[in-house]
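Q: fold the following.
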Amino acid sequence: MAKQTAADVMTPAPTTIDQTETLEAAGRLMAEQDVGVLVVRAGPTAVGVVTDRDLVVRGLAAGLDADATVQQVTTDKVITVGVSDPVETVVEVMRAGAVRRAPVLDGNVLAGIVSIGDLAVERDPDSALADISRARPNR
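A: Okay, here's the model as predicted:
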């Protein structure tokens, strides 16, 4: 059996937003797509990630208004993995960087995103995190 790679466990085609968009636009996009993270672009290049928590803590709680730009709250030190990286490598890279999500690149092209929930579903399917990650959203 072939080893699993990042491509096997990632969510393909993650939702992206340009860094010049507003916090309001980011929040609306997250709500529409039912996601908690957006990959931030400068044109076609992925330059960071922004989470729903970033919008609240770095944005609203810091006194920014809804017209502030996504760039102002973006985490720009992004830990990435390659599509062909073994899952074990993905786990180690995410652990070393203390990140919950990592964009997956195919060369320089954004191919997907992998989360600790994705890894739990694949690697520890009986865990509470895997159960929560598989569950339908509680709207």
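Q: all contacts plus neighbour counts: C-alpha atoms, from now on.
A: Will do.
Q: same for the host helix or strand of residue 41, what does it pack against?
A: Taking DSSP states H and E as the definition, residue 41 sits inside strand 37-42. Here strand 37-42 touches strand 16-18, helix 23-33, strand 45-51, going by 3 or more CA pairs under 8 Å, 6 or more residues apart in numbering; DSSP states H and E.
Q: residue 61 and residue 25, how far apart?
A: Note on residue 61: its distance to residue 25, by CA to CA, to the nearest Å, is 17 Å.
Q: which residue of those two possesses the greater neighbour count?
A: Neighbour totals were compared for residue 61 and residue 25, and residue 25 leads with 16 against 11 (other CA atoms under 10 Å).
Q: apart from its chain neighbours, what residue comes closest to residue 49?
A: Excluding the flanking residues, the one nearest residue 49 by CA to CA, 6 or more residues apart in numbering is residue 39, at 4.5 Å.
Q: please give the structure of this sequence too, so both can be compared:
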Amino acid sequence: MKVKDVMTTDVSYLSSSSSIFEAANIMRQLNVGAVPICDEANSPVGVVTDRDIVLRSVANNVHKNENVGSIMSSNIVTVSPDTDVHEAARLMAKHQIRRLPVVENGKLVGIVSLGDLAVEKIHVDEAGNALSDISKE
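A: Next comes the predicted model:
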């Protein structure tokens, strides 16, 4: 099974000049814990998570109107739609992340999460193992 079979395709994203408040608001509206950050060409340049907002913004007294680019994680790991789901789970465990932006021809086309992998019964154990590895730190 490929990532394209389980990924979310309707992905909202922000630019690095969007505010931290905008990022938090979109997460609340969509009930998600991460938002990809893309450049003008819709290429991912980072990801901001709810954890980034708490640890890099709130805990450091960074104002909510500052650019999300100042708190995003920029060393992102991506996959293509044709990546095998087992490989996606392995990457999540290796890099201790819960979500992977899906990129095709340099453009964001979706996102795959541990939850997407766990929905497929065949991948429940693998997703659980990845979550266990992620949660170790």
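Q: would you pull the TM-score for this pair?
A: The pair, once superposed, lands on a TM-score of 0.83 when counted by TM-score structural alignment, normalised by the length of structure 2; 124 aligned residues with a CA RMSD of 1.7 Å.
Q: still on that earlier bit, need the helices and strands packed on strand 37-42 of structure 1 in a markdown table (columns: distance to residue 82 of structure 1).
A: Output for these, formatted as a markdown table (distance: least, CA to CA, whole Å):
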| stretch | distance to residue 82 of structure 1 |
| --- | --- |
| strand 16-18 | 18 |
| helix 23-33 | 24 |
| strand 45-51 | 14 |
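Q: let me see the contact set for the closest residue to residue 86 of structure 1 other than its chain neighbours.
A: Sequence neighbours aside, residue 5 is the residue nearest to residue 86 of structure 1 in space, at 4.2 Å (criterion: CA to CA, 6+ apart). For residue 5 of structure 1, the contact set (CA atoms under 8 Å, 6 or more residues apart in numbering) comprises 83-87.
Q: what's near enough to touch the residue nearest the centre of structure 2?
A: Nearest residue to the geometric centre of structure 2 (CA atoms, centre = their mean): residue 99, 4.1 Å. For residue 99 of structure 2, the contact set (CA under 8 Å, 6+ apart) comprises 34, 92, 111-114.
Q: that one -> structure 1?
A: The alignment partner of residue 99 of structure 2 in structure 1, by TM-score structural alignment, is residue 101.
Q: for residue 24 of structure 1, see how far away its match is.
A: Look at residue 101 of structure 1 and residue 24 of structure 1: by CA to CA, they are 22 Å apart.
Q: again, but for residue 92 of structure 1
A: Remark: distance between residue 92 of structure 1 and residue 24 of structure 1 (CA to CA) = 34 Å.
Q: the two: which is more packed in?
A: Neighbour totals were compared for residue 92 of structure 1 and residue 24, and residue 24 leads with 16 against 11 (other CA under 10 Å).
Q: corresponding residue for the more buried one in structure 2?
A: Matched to structure 2 by TM-score structural alignment, residue 24 of structure 1 sits across from residue 21.
Q: please apply the same query to residue 15 of structure 1.
A: Under the alignment (TM-score structural alignment), residue 15 of structure 1 pairs with residue 12 of structure 2.
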